[in-house]
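Chemist: Need a 3D model of the sequence below.
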Amino acid sequence: MSHSPGRARRSWYFYDWANSAFVTTTQTVLFAPYLTVLARRAACPEAPEGCTRPLSVLGLPVAPGSLALYTITVATLLAALLLPFVGALADRTRHRHRLLACFAWVGAGAATAMVALGGDRWWLGVLLVLVAVVSLICSMVVNDALLCEVSAPEERDAVSSRGWAAGYLGGFLLLALNLLLVSTPGTFGLDEEWAVRVSLASAGLWWGLFTIVPVVGLRHLPARPVLDLAAAGPGERYSPAAPVRQLVTTLRGLRHHPQVLRFLLAYLVFNDGIQTVIAASSVYGQEELGFSSAQLLTTVLLVQAVAFAGALVFGRLAARFGAQRTITGGLGLWVVVVLAAFAVPRGAFPVWLVLAALIGLVLGGTQALSRSLFSRLVPVGAEAEYFSLYQAGERGTSWLGTLLFGLIAQLTGSYRPALVALLAFFVVGAVLLARVDVPAGVQQARRGVNPVR
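Modeler: Model prediction:
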């Protein structure tokens, strides 16, 4: 069968659709509260409710309520360490969709196995989420690199935006179904805990089944030329050390791509602000504004639904104004979001929902266009390695904003000044982004991994 660019792009969209179900249902909503329940049972079997007794994890005392946060942190840092090697491997792979399938199905299998959680088996939850999250992040590096294969540079803003939109829509649909299941378990013949376990498994099944679409649809992409295979000796081409050598070469070659470094620095700063707003929104809404869990879940669904449209809108704006200007405008909207959140009166849920809609509008757009803009700056032939640096940097620094937020909240006794402090990430990020010379970066990227000969 001949290669069809349109079919390849449509297939590629489905991986965002597939993995977002796990991100939304498991990572964002259900896993942390349920793991906390299991940890409390293990720490205080006689009275798990409100248990404050520490749990022994590898000989270290861990509060049951903190176990999920520590687990996600370890998974993220572990993935950040592995990503450069994953990128090096992906750039030496002629058919990247096969590598995508490996990571995705390992992660989906671990996510589906969460149906076995129960009792006081917190250790199983920790193990499964470590495998799932690390596999997810590794698969995203490969998927981001595939963007460069399914679209030309001038198409990537629109293609990346449609992928993000598909992800938000898929995450919204499964989360809505799972919230119905968790809210009314008796209707389906389940108790509340089994409803959570089935919902966790459904996210893994969704991820695994819909991954079939890109794996099948991308199999007709032409085999990639791997730049350094010809130069390597026969015994070196597929040696385990080859990706490491390639990674070292790429890191040294970064000095020839200054616009990549400038963009990465800007992205790491403003994305840290975005991730902190997302991570802190629930605790801010609950503790500072007094909203219930049901109201916060409604907020999550609204953000997901609006983000679907927001990603598409930002894709159209980028076609008219350019990705760099559109991202900068989005950062301006993030400043408005933070200031508006600071001013929301306690208990004003309708105002909070308007703010959530604004977050959804700007959330998908800034992230989608950041991916597509970066894809035009990375040198031809090393896409996966550079996207591994993009993901590794994002994961490795995404704790700075939450640390600042927590410290200021602790020192002032209020979440409102902590929220305002996040303005610095968006302002500084916008200033750094303005220093990126995109046309020069695109020209350097077209000349390959070492434009200075």
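Chemist: going forward, measure contacts and count neighbours with C-alpha atoms only.
Modeler: Will do.
Chemist: now do the same end-to-end measure for stretch 211-227.
Modeler: Length of stretch 211-227, first residue to last, CA to CA, to the nearest Å: 28 Å.
Chemist: In it, which of the residues would be classed as buried?
Modeler: By neighbour count on 16 or more other CA atoms under 10 Å, the buried set for stretch 211-227 is 211-215, 217-221.
Chemist: List the buried residues for the helix or strand hosting Ala294?
Modeler: According to DSSP states H and E, Ala294 maps onto helix 293-321. For helix 293-321, burial by neighbour count (16+ other CA under 10 Å) applies to 295-297, 299-318.
Chemist: distance between that helix and the chain's centre?
Modeler: Distance of helix 293-321 from its chain centroid, counting by CA atoms, centre = their mean, to the nearest Å, is 15 Å.
Chemist: Equivalent analysis for stretch 132-146, please.
Modeler: Put simply, stretch 132-146 sits 9 Å off its chain's centre (CA atoms, centre = their mean).
Chemist: Excluding its own residues, what touches it? List them.
Modeler: Here stretch 132-146 makes contact (CA atoms under 8 Å, 6 or more residues apart in numbering) with 12, 15, 19, 72, 75-76, 78-79, 82-83, 86-87, 90, 96-97, 99-100, 103-104, 106-111, 371, 375, 383-384, 387-388, 391.
Chemist: switch to 6 Å and redo it
Modeler: Residues outside stretch 132-146 that contact it (CA atoms under 6 Å, 6 or more residues apart in numbering): 75, 79, 100, 103-104, 107, 110-111, 383-384, 387-388.
Chemist: Now, the residues you listed that are in strands?
Modeler: If you go by DSSP state E, these have nothing in strands.
Chemist: With distance to Glu287 and neighbour count added, can I get those in JSON lines?
Modeler: Shown next, in JSON lines, are these (distance: CA to CA, whole Å; neighbours: other CA atoms under 10 Å):
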{"residue": "Ala75", "distance to Glu287": "27", "neighbour count": "22"}
{"residue": "Ala79", "distance to Glu287": "32", "neighbour count": "25"}
{"residue": "Leu100", "distance to Glu287": "40", "neighbour count": "24"}
{"residue": "Phe103", "distance to Glu287": "38", "neighbour count": "20"}
{"residue": "Ala104", "distance to Glu287": "36", "neighbour count": "26"}
{"residue": "Gly107", "distance to Glu287": "34", "neighbour count": "29"}
{"residue": "Ala110", "distance to Glu287": "33", "neighbour count": "22"}
{"residue": "Ala111", "distance to Glu287": "30", "neighbour count": "28"}
{"residue": "Glu383", "distance to Glu287": "43", "neighbour count": "28"}
{"residue": "Ala384", "distance to Glu287": "41", "neighbour count": "31"}
{"residue": "Phe387", "distance to Glu287": "37", "neighbour count": "25"}
{"residue": "Ser388", "distance to Glu287": "36", "neighbour count": "29"}
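Chemist: To compare against the first, here's the next sequence to fold:
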Amino acid sequence: MPSRSSQDALESAIVETEAEPNTASLNSKKALWAFLVLCYSTGPVSSMVASYVPAAILSAANLLGHQQGSDKPCPRRGGNITCLVRFGGGEIDYASFTLYLKAISRTTEGVVAIFTAGVADYSNYRKTMMIASIVLFGALALPFAALTGDSYSQLTALSVLYCLVVTVQGVYTIIEGSYIPIFMRATGWFQETPIAPVAPGRQGSSPWTTGVSVSVLAMVSSNLGALTALIIGVILVYGRGSASSGGFDNYFLAVTIAGCITIVFALVGHFLLPSVQGKELRPGENVLVLPIKGWFRLLRDAPHYSEAFKLCIGWILWNTGYTNHLTLMTALFLEVTGFSSSSGVYSVWSFTSVIFACMGSLGFLYLYPRLRLPVKSWAYLFLAVNSLCVLWGCIGISNAVTIGYKHQVEFWVAQVLFMSTSSALRSYNRALYSSLIPKGFEAQFFGLEVTLDLATGWINPLVMGAIQDRTHNLRFPMIPNLLLMLVGTVLYFLVDIPKGIEEAKLTRL
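Modeler: I've put the predicted structure just below:
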């Protein structure tokens, strides 16, 4: 188990060194701004996929469903009456609809991630792969404006588009994440010893500072893109009114506009971001079999990168609990506030969610160098707040308990706490993980995070959907999310960061 002194040592483990030749082009403000433009481009559609699209699907499922045992329509507010909707060859609880879609989309995302991560490190077209995936990401958002009808065919079309967008999102997420360690190596890398003092006056240019800064600024830039799209959504909702009975016609128009913004800024970023040279293929290797061979080598050498794997698995468990809790909170918020009357309220909810996420990441960037806490203390703080927010929902499972996301004010307080700490933890994870990745395998290791998520990523929504089908209480499915976060916290505790840095220097793959 890592000692306290070994964790404190990370604060003095980094000094400036010469930039590596193949990454030197990224050691400039122009390259950073170009990267941030690309991160901004992903924000508009990403925010729509995280908020408006699932809410619209949930609203449509509620509108098309019927009360159990009768043909009566489902209530648009309150969750005491069981509401069933067609799914495949049977019927399920309407609130399970998005959970099952999430399970399907995470599975396809993981499969595509295997190929992406397997070839991206070898390609001199890493930038082109990322741009192409972002443009496709935006293009898939364009048809949403036409899907405003209230029919099962429209619901099916929404569901298919949602799964496709989430799948493509996994591609650019991997390649975007792989740029963080590349930016760090453009600044320099770690000295031979993890206890070397930081050079006086040079902390601002250290690789760790660079990694944290790039990770946070990338997150904030994406959130600014999200705010742009959400502002458009708020203007449309309050300015145009609602034409469809579900009240999401304006949201769909906002999704389409977000797709246009994503495509335009992705093309701008393509001309600004420098290209990075990939690894050379080994003699006799075929690019088509690289993904399979690469994953076999990675799993074979897992013991040599034990700390990176422990952090990766802990990150995955937390991220699964985090993303699925957001899905449940969306459904619960709409259920408590009402589908018909909450169109404007939900716009504000989505808008403030991104604002608090920006505040959390920027707060971490500001406080980290000033508080001088042991580096893992930040993870413990963020994880504790996240777990508390999920636990609060579990407390409300009993009808006899009057708290547990049963009043609007609880949602707003939880949003401040949950979104700020979650965003900060995501920035933290990407920077810390980058410091444990061996040179030349950036996309492979960031793809590992997505690929290993194949297990928890689709199983957990499936489990939550089954729980919801049987309990018809959106607070019950929060229990597995809480368990995932607690187990993830244990793995964070077991990670020895200085040891992981040393492991990353010895490239064995």
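Chemist: What does the TM-score come to for these two?
Modeler: TM-score of the superposed chains, computed with TM-score structural alignment, normalised by the length of structure 1, equals 0.83; 436 aligned residues with a CA RMSD of 3.6 Å.
Chemist: helices or strands next to the helix holding Ala294 of structure 1 in the packing?
Modeler: helix 156-183, helix 349-377 (3 or more CA pairs under 6 Å, 6 or more residues apart in numbering; DSSP states H and E).
Chemist: Just the buried residues of the longest one, please?
Modeler: Meaning helix 349-377 of structure 1. 349, 352-353, 355-377.
Chemist: after superposition, how close is that helix to structure 2?
Modeler: Comparing helix 349-377 of structure 1 with its match in structure 2 after superposition yields a mean distance of 1.7 Å (mean CA distance after the TM-score superposition for structure 1).
Chemist: what about that helix, distance to the chain center?
Modeler: Centre-to-centre, helix 349-377 of structure 1 and its host chain are 13 Å apart (CA atoms, centre = their mean).
Chemist: helices and strands around it, which ones?
Modeler: Of the remaining helices and strands, those touching helix 349-377 of structure 1 by 3+ CA pairs under 6 Å, 6+ apart are helix 156-183, helix 293-321, helix 323-343, helix 438-446.
Chemist: if you skip the residues just before and after it, what's nearest to Ile403 of structure 2?
Modeler: Gly396 (5.6 Å; CA to CA, 6 or more residues apart in numbering).
Chemist: The one you found - how many residues pack around it?
Modeler: Number of residues near Gly396 of structure 2 (other CA atoms under 10 Å) recorded here: 19.
Chemist: ok, it to Ile479 of structure 2 distance?
Modeler: In this view, Gly396 of structure 2 and Ile479 of structure 2 are 11 Å apart by CA to CA.
Chemist: do Leu509 of structure 2 as well
Modeler: According to CA to CA, Leu509 of structure 2 stands 39 Å off from Ile479 of structure 2.
Chemist: Map Leu142 of structure 2 onto structure 1.
Modeler: Superposed on structure 1 with TM-score structural alignment, Leu142 of structure 2 falls opposite Thr112.
Chemist: residues near its match, how many?
Modeler: Thr112 of structure 1 has 24 neighbouring residues, counting by other CA under 10 Å.
Chemist: ok, it - contacts?
Modeler: Thr112 of structure 1 is in contact with 201, 204-205, counting by CA under 6 Å, 6+ apart.
Chemist: let's see 10 Å
Modeler: Thr112 of structure 1 makes contacts with 22, 128, 132, 197-208, as judged by CA atoms under 10 Å, 6 or more residues apart in numbering.
Chemist: per the alignment, Ser427 of structure 2 corresponds to what in structure 1?
Modeler: Taking TM-score structural alignment, the alignment pairs Ser427 of structure 2 with Ala368 from structure 1.
Chemist: ditto for Pro291 of structure 2
Modeler: In structure 1, the residue matched to Pro291 of structure 2 (TM-score structural alignment) is Pro243.
Chemist: cool, and His270 of structure 2?
Modeler: Matched across to structure 1, His270 of structure 2 falls on Val215, judged by TM-score structural alignment.
Chemist: next one: Lys505 of structure 2
Modeler: Under the alignment (TM-score structural alignment), Lys505 of structure 2 pairs with Arg446 of structure 1.
Chemist: could you list every residue that touches that match?
Modeler: Going by CA under 10 Å, 6+ apart, Arg446 of structure 1 touches 376-381.
Chemist: and if you look at Gly322 of structure 1?
Modeler: With contact set as CA under 10 Å, 6+ apart, Gly322 of structure 1 has these partners: 157, 315-316, 369, 373.
Chemist: try 7 Å this time
Modeler: By CA atoms under 7 Å, 6 or more residues apart in numbering, the contact set of Gly322 of structure 1 is empty.
Chemist: Quick check: longest helix in structure 2 by residues?
Modeler: As assigned by DSSP state H, the longest helix anywhere in structure 2 is helix 152-187.
Chemist: can you give me how far that one is from the chain middle?
Modeler: That offset, for helix 152-187 of structure 2, works out to 9 Å (CA atoms, centre = their mean).
Chemist: still on that earlier bit, tell me which helix or strand the match of Pro291 of structure 2 sits in.
Modeler: Assigned by DSSP H and E, Pro243 of structure 1 belongs to helix 242-253.
Chemist: Need the counterpart of Ser160 of structure 1 in structure 2.
Modeler: Match for Ser160 of structure 1 (TM-score structural alignment): Ser215.
Chemist: Distance check, the residue nearest to Ile403 of structure 2 against Thr320 of structure 2.
Modeler: Separation of Gly396 of structure 2 from Thr320 of structure 2 (CA to CA): 21 Å.
Chemist: ok, now Ser5 of structure 2?
Modeler: Per CA to CA, Ser5 of structure 2 is found 31 Å from Thr320 of structure 2.
Chemist: Which one of those two is surrounded by more residues?
Modeler: When Ser5 of structure 2 and Thr320 are compared for neighbours, Thr320 comes out ahead with 23 against 10, by other CA under 10 Å.
Chemist: which residues sit in contact with that one?
Modeler: 456-457.
Chemist: So the counterpart of it in structure 1, which state does it fall into?
Modeler: Correspondence of Thr320 of structure 2 to structure 1, assessed by TM-score structural alignment: Asp272. Under DSSP: H, G, I helix; E, B strand; the rest coil, Asp272 of structure 1 falls in the helix class.
Chemist: thinking again about what came up before, output the contacting helices and strands for the helix holding Pro243 of structure 1.
Modeler: If contacts are counted by 3 or more CA pairs under 7 Å, 6 or more residues apart in numbering; DSSP states H and E, helix 242-253 of structure 1 sits against helix 67-91.
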